[in-house]
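>>> Got a sequence here, can you model it:
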Amino acid sequence: MECKKAVSCIHEYLDGLLDRSAQATLDQHLRTCANCRRLFKQLEMMEQRIRMLKHVDTPDLTDRIMNSLPAPLKSRKAINWLKRHPALTAAVIFIVVMFSSLAALWNTDDQLVISTAEFDKIQVVGNRVIVPAGETIQGDLVVENGEVVVEGRVMGNLVVIDGTYTASTANIAGRITTVNQLFDWLWYKIAGLFGTV
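Just a heads-up that it's a prediction; the model follows:
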């Protein structure tokens, strides 16, 4: 047997994997080769020393190792969550975009806007819209960003958006609607699309 083969057999023998015929051949080689015999003795002593070491049980070792690891990046958690829930992510993005665009439309400016079919029967002074005494507006009157004073009559609905009104209910034939909040304004715009205002 050659020394290279003998070294391989020594390791198999110490691991308990060597069959009887190979073990007999190794014994024959160890009787004749001093170098392999010295290596066998060294490995055998090392294995005995390792067996003599006591097994030390450290129950908190796993916890200590896990605590010493750096914390995962929070942005990664968010990105992974977004990747796992694409439909929900798309819905949230849609809602955020819709509400931000609606909020941008809601308070775009403070310009006075008047909607009526009979402009010649009203007076405008600054941001004040006046229906003078003796005048009758046939239809709805919608005023945005202004103050409405009804001294005459409105034979329809009065809608005041982001403003105030002064009127006797006897002077207005329809409903009086004030819109001063984002959701009221949104409802007014949606209802206006379907013609229910």
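
>>> Going by C-alpha atoms from here, please, whenever you check contacts or count neighbours.
OK.

>>> in the longest helix belonging to the chain, what's buried?
The longest helix of the chain (DSSP state H) is helix 86-106. Using 16 or more other CA atoms under 10 Å as the burial criterion, the residues of helix 86-106 that qualify are L102.

>>> quick one more, to check against the first:
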Amino acid sequence: MSTCPQNIVDYMHEYLDGDISLEHEQQLKKHLQNCSKCQQHMHELSDTVAFVKSAAHITAPPHFENEVMKRLPKGKNRIGIQNWFRRHPILVAACVFLLFMSASLVGSYSNNEFSVTKQPNLIIEGQTVIVPKGEVVKGDIVVKNGDIIIEGEVEGNVTVINGEYMASSAVVTGEIEEIDEVFEWLWFEIKTLGNNIVGVFQ
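As a prediction, the model looks like this:
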């Protein structure tokens, strides 16, 4: 059979599938009359197809599927962390937001760079902010990593982060707050963020 053309084997498969053309069927029959090895191969293929077709009619006993399912081990009804995340997406998003906000706030707290809110009538000498005598600053003043000396008047709040507030005859109409601890500073940032959000919606 190894010397026989490949198309003869193809014709055998076409014949067994019932897809063979009349011309190919005639060529196959003519070849099988003269080749005993191909006859044997065709007989083996026919037996295999007959066996498969007969096996296809075997049916499972009644309730076979239910009995097999009963014998399988029971899975644990445990809610994993992934299922919890899927069931509470808004809570997860809020936690991730707070985590990133906290990280950025703590990161900016550890930044030792001097900064001050821009207000007119302020004098800045090194890392010291001065409100000169006789001057009135309208608005809040926030000084980070520096000191503030108020000799004039501030119509607003004064906040000093990692620094000192020094005043002689100062007049401050708002609150004066010195923040030296991380948690106090974090609370100040959260209050500021909350006030800004409320201001947007008003």
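
>>> Got a TM-score for the two of them?
Put the two chains on top of each other and the TM-score (TM-score structural alignment, normalised by the length of structure 1) is 0.47; 118 aligned residues with a CA RMSD of 3.2 Å.

>>> What is the helix or strand following the longest helix of structure 1 packed up against?
The helix or strand immediately downstream of helix 86-106 of structure 1 is strand 113-115, counting by DSSP states H and E. In terms of contacts (3 or more CA pairs under 8 Å, 6 or more residues apart in numbering; DSSP states H and E), strand 113-115 of structure 1 is packed against strand 141-144.

>>> Packing partners of the strand it packs on?
Using 3+ CA pairs under 8 Å, 6+ apart: strand 141-144 of structure 1 touches strand 113-115, strand 158-161.

>>> Report all helices and strands that the next helix or strand after it contacts.
Downstream of strand 141-144 of structure 1, the first helix or strand assigned by DSSP H and E is strand 147-150. Strand 147-150 of structure 1 makes packing contacts with strand 128-131, strand 164-167 when contacts are defined by 3+ CA pairs under 8 Å, 6+ apart.

>>> Among the ones you listed, pick out the one with the most neighbours on average.
strand 128-131 (a mean of 20; mean count of other CA atoms under 10 Å).

>>> coming back round to it: closest to K83 of structure 1 out of the helices and strands packed on strand 147-150 of structure 1?
Distance to K83 of structure 1, taken as CA to CA, is lowest for strand 164-167 among these, at 48.5 Å.

>>> and that closest one, what does it pack onto?
strand 147-150.

>>> returning to what we had before: hmm, who's touching the longest helix of structure 1?
Applying CA atoms under 8 Å, 6 or more residues apart in numbering, the contact partners of helix 86-106 of structure 1 are L82, L182, W185, L186.

>>> Just the buried positions in whichever strand or helix holds W185 of structure 2, please.
Element membership for W185 of structure 2, per DSSP H and E: helix 182-201. For helix 182-201 of structure 2, the neighbour count (16+ other CA under 10 Å) marks W185, L186, F188 as buried.

>>> and the residue lying closest to the second one once chain neighbours are set aside, helix, strand or coil?
By the measure of CA to CA, 6 or more residues apart in numbering, the closest residue to L186 of structure 2 outside its immediate chain neighbours is L105, 7.0 Å from it. Of the three states, L105 of structure 2 takes helix under DSSP: H, G, I helix; E, B strand; the rest coil.

>>> what about L105 of structure 2, neighbour count?
By other CA atoms under 10 Å, 17 other residues sit near L105 of structure 2.
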